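**Q** give me a model of this one.
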Amino acid sequence: MKLNDLRDNQGARQGRVRVGRGIGSGLGKTAGRGQKGQKSREGVSIKGFEGGQMPLHMRIPKRGFNNIFAKDYAEVNLGAIQKAVDSGKLTATDITQAELNAAGLTRGGKDGVRVLGKGEFSAKLNFTVAGVSKSAREAIEKAGGSVTIPEIVPAAEKAAAKKGKTLAAKKAGK
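**A** Sure thing, here's the model as predicted:
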């Protein structure tokens, strides 16, 4: 056998069928699309269409509600924080979202961290977080720590304050 004798097995490679190339090809005239109608044309997108009847996805009752104003908190339990303190991953005494992220305890949470009270906790730590459950607050204070929740100013109030500053600056300039 020589390199110039190498070939695929018979039928291993099948040629592309060229449709719509005359009656002699066997796939001429309608080119395998049947006859007439929207589906025989190019660029059809009528997946959920049922001939004018109300489509199934609209007939079925909808469930639930997606609150677009819901806060996105990263949640972490006290037990996980205690485990990180014991293993040396968490060494700071003032705990914020940055420290929890660095220790690998939280991810995401664009509106901050919320501490929950599941697990045993005995470390004396000071937390500055967006939220804390009642049981978590009790456990932290019992261990000798403290919880601070920074006050969040709504965007509307920020805008109003900024607008007031610009008006005052304009009046002072006159």
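
**Q** make it CA atoms for all contacts and neighbour counts henceforth
**A** Will do.

**Q** in stretch 106-121, what's buried?
**A** Thr106, Gly112, Val113, Arg114, Val115, Leu116, Gly117, Phe121 (16 or more other CA atoms under 10 Å).

**Q** in a markdown table, list those residues along with distance to Thr128 and secondary structure.
**A** Shown next, in a markdown table, are the buried residues of stretch 106-121 (distance: CA to CA, whole Å; DSSP: H, G, I helix; E, B strand; the rest coil):
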| residue | distance to Thr128 | secondary structure |
| --- | --- | --- |
| Thr106 | 14 | coil |
| Gly112 | 10 | coil |
| Val113 | 9 | strand |
| Arg114 | 10 | strand |
| Val115 | 10 | strand |
| Leu116 | 14 | strand |
| Gly117 | 16 | coil |
| Phe121 | 17 | coil |
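
**Q** sequence B follows; please return its structure for comparison with A:
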Amino acid sequence: MSIKLHNLQSSTQKKKKKRVGRGNSSGHGTYSTRGLKGQKSRSGVSGLKLKGMKRIILATPKLRGFKSIYPKTQTITLGRLNKFFKNGDIVNPENLLSKKLVDTKTKNIKIVSRGELTMKLIVKDCKISKSAKEKIESLGGEIE
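**A** Just a heads-up that it's a prediction; the model follows:
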């Protein structure tokens, strides 16, 4: 027998869907194959609970906490300023961004006293630690 479009059949038999709750003469009326009482007979039961998925869901790791809407403070050390700036340069968010020392132009930039500074710098619109402020001012720099 040759295979043609009109005599194709699926290799597996398709099981007919059980129609429940359509009258007592159907054999699946009244309780609709759910039994009398209990959690499984009620309408609001989660399908995951019935299939034993609760343990799996509880065991899977979930994201905790929340993401803050406030930008993080970006820190720059005096050592990096010493490497990227020349004597008498102005250090501000725009210049730091152009030299790719910070990711974005933001007011949350803090200069910390790590590393050595060997020149005079003018710092504008940046937060600064006490020790970094002392080092910059001792070299004749300004903080505005």
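
**Q** where does the TM-score land?
**A** Superposed pair, TM-score by TM-score structural alignment, normalised by the length of the second structure: 0.53. Supporting alignment: 106 aligned residues with a CA RMSD of 3.5 Å.

**Q** hang on, the earlier thing: including distance to Gly79 of the first structure, could the buried residues of stretch 106-121 of the first structure go into TSV?
**A** As requested, those are exported to TSV (distance: CA to CA, whole Å):
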residue	distance to Gly79 of the first structure
Thr106	13
Gly112	19
Val113	15
Arg114	14
Val115	10
Leu116	9
Gly117	8
Phe121	6
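
**Q** quick check: the two most widely separated of those?
**A** Largest separation among these by CA to CA: Gly112 and Phe121, giving 21.2 Å.

**Q** which residues of the first structure fall in strands?
**A** With DSSP state E as the criterion, the first structure has strands at 74-77, 94-95, 113-116, 126-128, 131-132, 146-148.

**Q** export these to CSV and tack on distance to Arg59 of the first structure?
**A** Below are the strands of the first structure laid out as CSV (distance: least, CA to CA, whole Å):
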stretch, distance to Arg59 of the first structure
strand 74-77, 37
strand 94-95, 51
strand 113-116, 40
strand 126-128, 49
strand 131-132, 41
strand 146-148, 50
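
**Q** to Asn66 of the first structure, which of those strands lies closest?
**A** strand 74-77 (18.4 Å).

**Q** distance from the closest one to the second structure after superposition?
**A** In the superposition with the second structure, the average deviation recorded for strand 74-77 of the first structure is 1.7 Å (mean CA distance after the TM-score superposition for the first structure).

**Q** next one: Glu75 of the first structure from Val129 of the first structure, what distance?
**A** To Val129 of the first structure, Glu75 of the first structure is 11 Å away according to CA to CA, to the nearest Å.

**Q** joint contacts of these two?
**A** Val113, Arg114, Val115 (CA atoms under 8 Å, 6 or more residues apart in numbering).

**Q** which residues in the second structure form helices?
**A** 47-50, 54-59, 78-84, 93-98, 130-138 (DSSP state H).

**Q** so what secondary structure elements neighbour the fourth one?
**A** I take that to be helix 93-98 of the second structure. Helices and strands touching helix 93-98 of the second structure, by 3 or more CA pairs under 8 Å, 6 or more residues apart in numbering; DSSP states H and E: there are none.

**Q** Thr93 of the first structure touches Lys124, doesn't it?
**A** Yes - contact criterion CA atoms under 8 Å: Thr93 of the first structure and Lys124 qualify, at 7.3 Å.

**Q** any chance of the shared contacts of Glu75 and Val129 of the first structure in JSON lines with distance to Gln53 of the first structure as columns?
**A** Output for those, formatted as JSON lines (distance: CA to CA, whole Å):
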{"residue": "Val113", "distance to Gln53 of the first structure": "49"}
{"residue": "Arg114", "distance to Gln53 of the first structure": "49"}
{"residue": "Val115", "distance to Gln53 of the first structure": "51"}
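
**Q** out of the residues you listed, the closest to Lys170 of the first structure would be?
**A** Of those, the one sitting nearest to Lys170 of the first structure (CA to CA) turns out to be Val113, at 40.0 Å.
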